[in-house]
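# Based on what follows, work out the 3D shape:
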Amino acid sequence: MSDAGAGGPSGGMADGTDAAVTAGHLQQSVEERLSAWEGDRVAERLWAKDGSLWQASGKAPHDLAAWMGWLDLPVAMTERIGELTHLRDDILRDGYRRSAVLGMGGSSLAPELFSRVFGASAEHGTELRILDSTHPDAVRGFREWARSARTLFCVSSKSGSTTEPNAFHAAMAEVAPALDFLAITDPGTALADLARSQEFRAILEAPPDVGGRYSALTVFGLVPAALHGVDLAGLLERATAMADACRRPATRNPGLRLGALIGEAARSGRDKLTILTSPRLAAFGDWAEQLIAESTGKAGTGIVPVVGEAPAAPEVYAADRCFVFLALAAEADPALARLALDLRRDGHPVEEILLADPFDVGAEFVRWEIATAAAGIVLGIDPFDQPNVQESKDATKALLAAYAEQGALPSTAPVVAEAGLSAYADVAVLGDS
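Next up, the predicted model:
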């Protein structure tokens, strides 16, 4: 695995954010930030789970430290390889040929990545698919796929009360017995209680001090990976190597360096983090998008990940962009390499990360999680909470409760209505203008 430094010579810029700086100036800010972090022993304090690193967020250090269990995962999950491998072997011996994840967001994005990056092996694993859409056609189609061969369903929900996985379970339970389900959740959740009462095949518990978007290397990611036949030892070996590298002082720390880059870029007006990948890594962009957007998008600031965008000519990109290219060595694309070079020449900041093989995904989970936490230091926010996500969940539960009680969803009057068109909005947010 190798990674080139960000930045490059200054050059002509496309029209964009006036406050944005060229890569040369940004690189200077990054180096100054890393030098300051080295003096402040940020790497050492990060691994000591020192919540005061994010004191600018106004949060109590112990509240932040309570969500930093993800730092322990490369070692902790290495100790669970035997347990997860044994589970996979039992599944295969019992005749299961397919496995399915029923989950959303942090519970589904890492499994989706594993299913895309690692090929299925009938001898060592199952075909893996993910149901993360509530569209009736998607659910019906998924159920028909699962019925065509013996399928093990992973009901995945950190809180154990997320509406969508519970609905997915209800739909699949109509065609599959309880023995065909296992629960992946935190200890003591309603999902764990349901799994015990209905006698699911197994309950796999995740550490409660790891947030959903940081959970790729918990059982939420690694149980589906194991069922798919991924060599967990190889994956966690790379994760551990990256964790070791990220203990180095800041100037030689790959996680802190990436975090300083994307954080300083956002502060300078380059808040559109554009992630371009080789084909098999496309799902990595989706995983990183949730990690970065939910972690940094709050308190009037944030980084906006741009993923799934087709590469364009350098002159198309405005000065609000910061670029990261990720590619598997086997998929190295000369066209993308030329684009990266041209973008540097035009003054855009560019980071290139080359993965030697799919197992390097384990290392990238660690690098990007540390980078996201580090970007939170730069932006002065708490990268571990999720105020808008929780607000959305609470609003959804309130609507469902109202529907259950009244038989209909609450109705609101449109702010503007014409024949065939009605517009709805929060008048308090719109104001008088």
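
# Please make it C-alpha for all contacts and neighbour counts, starting now.
Noted.

# Could I get the full set of strands for this protein?
With strands called from DSSP state E, the chain shows them at 2-4, 98-102, 127-131, 151-156, 181-185, 202-205, 272-277, 304-306, 321-328, 350-355, 416-418, 421-423.

# and Thr372, how many neighbours?
Per other Cα atoms under 10 Å, the neighbour tally for Thr372 reads 29.

# Adding distance to Val219, write the strands of the chain out as CSV.
Below are the strands of the chain laid out as CSV (distance: least, Cα to Cα, whole Å):
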stretch, distance to Val219
strand 2-4, 28
strand 98-102, 12
strand 127-131, 15
strand 151-156, 9
strand 181-185, 7
strand 202-205, 7
strand 272-277, 26
strand 304-306, 26
strand 321-328, 25
strand 350-355, 23
strand 416-418, 48
strand 421-423, 43
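
# and those strands as TSV, adding distance to Gly58 and mean neighbour count?
Converted to TSV, those look like this (distance: least, Cα to Cα, whole Å; neighbours: other Cα atoms under 10 Å):
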stretch	distance to Gly58	mean neighbour count
strand 2-4	34	10
strand 98-102	36	25
strand 127-131	38	21
strand 151-156	32	26
strand 181-185	30	25
strand 202-205	31	19
strand 272-277	26	24
strand 304-306	23	20
strand 321-328	28	23
strand 350-355	31	20
strand 416-418	40	10
strand 421-423	38	10
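
# Which one, of those strands, ends up nearest to Asp382?
When those are compared by Cα to Cα, strand 304-306 sits nearest Asp382, at 16.2 Å.

# Other residues contacting that closest one?
Residues from elsewhere that reach strand 304-306, judged by Cα atoms under 8 Å, 6 or more residues apart in numbering: Asp271, Lys272, Leu273, Thr274, Ile275, Ala288, Glu289, Ile292, Ala293, Gly297.

# I have a second one here; can you model it like the first so I can compare?
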Amino acid sequence: MSSLSLTLRGAARDAVDAQVPGLIDHEFASRLAAQDHTLWGAAAEDEASKRLGWVSLFADSRELLPRIAELRDQLAAEGVDRVVLAGMGGSSLAPEVICATEGVELTVLDSTDPQHVAAVVGTAVERTVLVVSSKSGSTVETDSQRRIVSAAFAAAGIDAASRTVVVTDPGSPLAESAGADGVRAVFEADPTVGGRYSALTAFGLVPSGLAGADIEALLDDAEEAFTVLAGDDDANPGLQLGSAIGGTQPLRNKLVITDAGSPLVGLGAWIEQLIAESTGKEGTGVLPVIVSDGEPELTRELDDVLVVQIVDADAEEGSSVDGDTADTVVTPHVVRTGGSLGAQFVLWEAATAVAGGLLGINPFDQPDVESAKTAARGLLDSPAPEAGDAVTDGAVEIRTAGGAPVGEDLGSALRGLLAQVPGDGYVAVMAYLDRTSEARLEDVRAQFAAHTGRPVTFGWGPRFLHSTGQFHKGGPHVGVFLQITADAAEDLEVPGRPFTLQKLIGAQAAGDAQVLAGHGMPVLQLHLTDRTAGLQQVLDAVDALS
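Below is the predicted model of the structure:
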């Protein structure tokens, strides 16, 4: 099933009526399909000229399929059936969604938390293949993960090169080192496709195909859908969705996304990165907020929120700008969309390009992701002093930056931070912890939303730095930030590097807080000196807010 369903109501429909005729007159869809790099203005032309390969990748991507299938069969014959993917942002989010939707196992390694990484490398190494995905290979997280997993292979008496598959751009430093190391396979991706648009390139297809997903059907559905998205007509769902995202007046810049019975598992996280990193810059942009059914953002109407429901297209009546919304969503300003995963990938990519044009920004760069990386590298080389004197409350050390009040204890510090949320603002929870074993921390998101009456995002660090991290720093500065870090019971050395994972994740957290505070936004930093006790203490303090 590759058909797309799209229903738009309220401000979303008004935006379609206001914006789509101009986009048709501008021949936006057909010019996008023809890779016209002038669509986003003179300032974006250079970057756009190098980043539009995603609209015409189908033939090249299909050429990868036999090679991926052959490698999968070879590995299976050797008893190697566990795929671990080391990659960040666009290199990992699409494969994670593809495999979860298909119900096949893929272990995504996109953390620098020592506890998380240790759990991954300590599991079934004898039947593991490592896929290292990075356009350049210079991403510090991915390089560190590769070094640690390679050491685990060696410790188990396994030749690391024979269990390593590399996905990268042609001629990149990673491609050169992989060739020198004699790794099992190197797959080169189209260098004219940016990371967050790379779902249907080697970055999305190789790990997913090795894990057993039906990537041929994924491409079939995407290619079929793209023929519709290339048309300059008012029924084009890409023009409609892009208008709803970037063309509401005034701009509804909080995009609350929820799964409403869709078979597509985790698609919201992929959309989150695509929209936040593409649009959050130059003081504008759209912030995706991922919520579950019945959570506070869906049960109230806010004038800066647009709700997106990902639905089962088989239950919808086809593409329309009319229709009804059901369930617990209170606001009348709603987008409902469904369809196969391949179709959804290209729909949201096209819509993001449209939204970028309407917002007047370059949807292909990510300047503030780079600023946080630069700050982290600087702190690795020369660690900064602690950000002010800490207030200690049990197993939690409390510090602040950017003007957040310290408070006398954990409860008062949380209340002080939340009191600073502006009327058009939001709260961001940024947890540099283990997103598998400490996932219960995500419950605080809905509790903060209920307490403040404002949208709340939740991100696992450093994963979110490649996603909402761009919007936090490059978009409108109306956020307040809660950062949670912790000591690991056991640190991990990074072979061949002068730092450990604990030092790296600490530098990433401190660098991010430094950049946010430098923009004048309040950051409350909670450091758990005892992970178990500290985490429970935070959960209890949040419970006590109500």
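
# TM-score them against each other, please.
After superposition, the two chains reach a TM-score (TM-score structural alignment, normalised by the length of the first structure) of 0.83; 388 aligned residues with a Cα RMSD of 2.6 Å.

# closest one to His86 of the first structure among the strands of the first structure?
Counting by Cα to Cα, His86 of the first structure lies closest to strand 202-205 out of the strands of the first structure; the figure is 12.2 Å.

# Tell me the residues of the second structure aligned with that closest one.
The aligned range for strand 202-205 of the first structure in the second structure is 185-188, by TM-score structural alignment.

# Please apply the same query to stretch 222-234 of the first structure.
Aligning stretch 222-234 of the first structure against the second structure (TM-score structural alignment) gives residues 205-217.

# For that stretch, buried residues please.
Leu205, Val206, Pro207, Ser208, Gly209, Leu210, Ala211, Gly212, Ala213, Asp214, Ile215, Glu216 (16 or more other Cα atoms under 10 Å).

# between the strands of the first structure, which one is nearest to Gly255 of the first structure?
Of the strands of the first structure, the one closest to Gly255 of the first structure (Cα to Cα) turns out to be strand 2-4, at 11.3 Å.

# Residues contacting that closest one, please?
Against strand 2-4 of the first structure from outside (Cα under 8 Å, 6+ apart): Glu351, Glu352, Ile353, Leu354, Leu355.

# counterpart of the third one in the second structure?
Matched across to the second structure, Ile353 of the first structure falls on Thr337, judged by TM-score structural alignment.

# excluding its backbone neighbours, what's nearest its match?
In this structure, Thr337 of the second structure finds its nearest non-sequential neighbour in Leu6, 4.5 Å apart by Cα to Cα, 6 or more residues apart in numbering.

# What's the separation between that neighbour and Ile310 of the second structure?
Leu6 of the second structure is 10 Å from Ile310 of the second structure, where distance means Cα to Cα, to the nearest Å.

# Over to Ile98 of the second structure?
Taking Cα to Cα, one finds Ile98 of the second structure at 15 Å from Ile310 of the second structure.

# which among the contacts of strand 2-4 of the first structure gets closest to Asp180 of the first structure?
Distances from Asp180 of the first structure to the contacts of strand 2-4 of the first structure, taken by Cα to Cα, are shortest for Leu355, at 35.6 Å.

# In contact with that closest one, which residues?
Leu355 of the first structure touches Met1, Ser2, Leu326, Ala327, Leu328, Ala329, Val361, counting by Cα under 8 Å, 6+ apart.

# Quick one: the residues in the first structure that the helix or strand where Leu539 of the second structure lies pairs up with.
For Leu539 of the second structure, the host element (DSSP states H and E) is helix 531-543. Alignment note (TM-score structural alignment): helix 531-543 of the second structure is unmatched in the first structure.

# any idea where the helices of the stretch 1-150 of the first structure begin and end?
With DSSP state H, counting those that start in this stretch as the criterion, the stretch 1-150 of the first structure has helices at 23-39, 42-47, 61-65, 73-78, 81-93, 109-117, 136-147.

# Ok, the stretch 251-400 of the first structure next?
Going by DSSP H, counting those that start in this stretch, the stretch 251-400 of the first structure shows helices at 254-267, 282-296, 334-345, 360-379, 387-406.

# Can you tell me which of these is most buried?
Compared across these, helix 254-267 shows the largest average neighbour count, a mean of 26 (mean count of other Cα atoms under 10 Å).

# which helices and strands sit right next to it?
Under the contact definition 3 or more Cα pairs under 8 Å, 6 or more residues apart in numbering; DSSP states H and E, helix 254-267 of the first structure sits against helix 23-39, helix 360-379.

# what about the ones you listed, which gets the closest to Gly69 of the first structure?
Among these, helix 360-379 comes nearest to Gly69 of the first structure, with 11.7 Å by Cα to Cα.

# how far off helix 23-39 does the closest one point, in degrees?
Computed by axes from the mean of the first three to the mean of the last three Cα atoms, to 10 degrees, the angle separating helix 360-379 of the first structure from helix 23-39 equals 90 degrees.

# Would you mind getting the angle between helix 360-379 of the first structure and strand 321-328?
160 degrees.

# Export the contacts of Leu355 of the first structure to TSV and append columns for distance to Asp244 of the first structure.
Listed next are these as TSV, based on distance: Cα to Cα, whole Å:
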residue	distance to Asp244 of the first structure
Met1	14
Ser2	15
Leu326	21
Ala327	22
Leu328	22
Ala329	23
Val361	16
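
# Looking at those residues, which one is closest to Val139 of the first structure?
Looking across the contacts of Leu355 of the first structure and measuring by Cα to Cα, the closest to Val139 of the first structure is Val361, at 29.2 Å.

# check contacts around that closest one.
Leu235, Arg238, Leu355.

# quick one: it from Leu235 of the first structure, how far?
Taken as Cα to Cα, the span from Val361 of the first structure to Leu235 of the first structure is 7 Å.

# Can you spell out the matching residue range in the first structure for stretch 358-375 of the second structure?
The aligned range for stretch 358-375 of the second structure is 378-395, by TM-score structural alignment.

# what do you get for stretch 275-290 of the second structure?
Stretch 275-290 of the second structure corresponds to residues 292-307 in the first structure, going by TM-score structural alignment.

# now Glu47 of the second structure: how far from Thr192 of the second structure?
For Glu47 of the second structure, the distance to Thr192 of the second structure equals 10 Å [Cα to Cα].

# Same check on Thr279 of the second structure?
As for Thr279 of the second structure, its distance to Thr192 of the second structure is 19 Å (criterion: Cα to Cα).

# again, but for Val256 of the second structure
Relative to Thr192 of the second structure, and taking Cα to Cα, Val256 of the second structure is found at 30 Å.

# Could you do Gly518 of the second structure as well?
Distance, Gly518 of the second structure to Thr192 of the second structure, by Cα to Cα: 33 Å.

# who's in contact with the counterpart of Trp47 of the first structure in the second structure?
Matched to the second structure by TM-score structural alignment, Trp47 of the first structure sits across from Ala33. By Cα under 8 Å, 6+ apart, the contact list for Ala33 of the second structure reads Val55, Ser56, Ala230.
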